[in-house]
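J.: The amino acid sequence is not available; the structure is as follows:
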């Protein structure tokens, strides 16, 4: 069993001016940093110069995505497509935000994309219906009673998959097509 900390990249998927993603990512990273055995790094797609290195060292990913036009942001798709090997046989979790759907349509569009790259998406997600309205001026959820337990469940699944897949990758090569 692996004892070294899991490196988790929390990805801010939106690059639009005035975006809300950094607030959501900072909140989630704060929850994740409260867990032993996780090394959390926020990867902001708006900072293109560091993305490749940050993705390459990660054992697992959490994509923080808005929903744009019933799907996810184009810059996220570009990064996914440009970094095939970085996603290979690693787990991906999702934190989404948006209007009535809370970004869940974006998440459902991302699942088959990551499956094609041989990444494993965890079932549990955190979604904020209404986005900004769910957060106070302090950058924290106004009502943490639902989102914190959801984040804990997501992290439980992500850590299980990350340990399992990292151990497997270290033991034997994966037969990717």
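T.: On my side now, so go ahead. Keep in mind the model is a prediction, meaning the values are calculated, not measured. Numbering: from 1, shown residues only.

J.: C-alpha only now, for contacts and for neighbours.
T.: OK.

J.: Helices of this protein, residue ranges please.
T.: 21-33, 51-56, 74-82, 84-87, 104-116, 144-171 (DSSP state H).

J.: Between helix 21-33 and the last one, find me the angle.
T.: Spelled out, that is helix 144-171. Helix 144-171 and helix 21-33 are oriented at 70 degrees to each other (axes from the mean of the first three to the mean of the last three C-alpha atoms, to 10 degrees).

J.: ok, and here's another one to check against it:
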């Protein structure tokens, strides 16, 4: 039965810059999500995704929309650039509309002193407009390039709490979408 399968979790890597730190943080998170039976976890790296900047339709946008539509839940791994999130991530969010709706999203952020939290706060506004459920729990790495520690107890605890909430919301929303189409 469709509702008994693991939740399809897409981990979206938002930074596309050369020499980015994103893969280090994404790998750390995917390892934690992959250890959970509730999820079938895949990575959607925007550096490997050619989406048109003008948001026009086409094969790339269609394939992206289909992939987003198949997912049950999302986690965005994002950096913070100039107090905001990466442009490639905004393009990805704007490329599709209905495929995001009534699905939960969590955030793993990294950056300088703010640990990427300013980018997360901006993203919460955008995903609300997309009718997504933004999880309160988030993971943040301050001064990530200098001080990233995969064994960081606070980060691991935050990731586990976020994944537990993501599983709850993912299951609840998937069940509801299967019974009643989202009205938005």
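T.: It's in. The structure displayed is predicted, hence computed values, not measured ones.

J.: quick revisit: make CSV out of the helices of the first structure and add mean neighbour count.
T.: Converted to CSV, these look like this (neighbours: other C-alpha atoms under 10 Å):
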stretch, mean neighbour count
helix 21-33, 19
helix 51-56, 16
helix 74-82, 14
helix 84-87, 18
helix 104-116, 18
helix 144-171, 17
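
J.: Among those, which comes closest to residue 133 of the first structure?
T.: Among these, helix 21-33 comes nearest to residue 133 of the first structure, with 11.9 Å by C-alpha to C-alpha.

J.: wait, what's in contact with the spatially most central residue of the first structure?
T.: The first structure has residue 62 as the residue nearest its centroid, 1.4 Å off, counting by C-alpha atoms, centre = their mean. Listed by C-alpha atoms under 8 Å, 6 or more residues apart in numbering, the contact set of residue 62 of the first structure reads 8-11, 92-95.

J.: Out of these, which two sit at the greatest distance?
T.: Taking C-alpha to C-alpha as the measure, the contacts of residue 62 of the first structure have their most distant pair in 8 and 95, spaced 13.6 Å apart.

J.: Translate residue 137 of the second structure into the numbering of the first structure.
T.: Using TM-score structural alignment, the partner of residue 137 of the second structure in the first structure is residue 124.

J.: OK, contacts around that match?
T.: Residue 124 of the first structure touches 93-94, 150, 153-154, 157, counting by C-alpha under 8 Å, 6+ apart.

J.: For residue 4 of the first structure, state which of the residues you listed is nearest.
T.: So of the contacts of residue 124 of the first structure, ranked by how close each gets to residue 4 of the first structure (C-alpha to C-alpha), first place is residue 157, at 17.6 Å.

J.: Spatially nearest residue to the closest one (excluding sequence neighbours)?
T.: residue 122 (6.3 Å; C-alpha to C-alpha, 6 or more residues apart in numbering).

J.: And that neighbour, how close does it get to residue 151 of the first structure?
T.: For residue 122 of the first structure, the distance to residue 151 of the first structure equals 12 Å [C-alpha to C-alpha, to the nearest Å].
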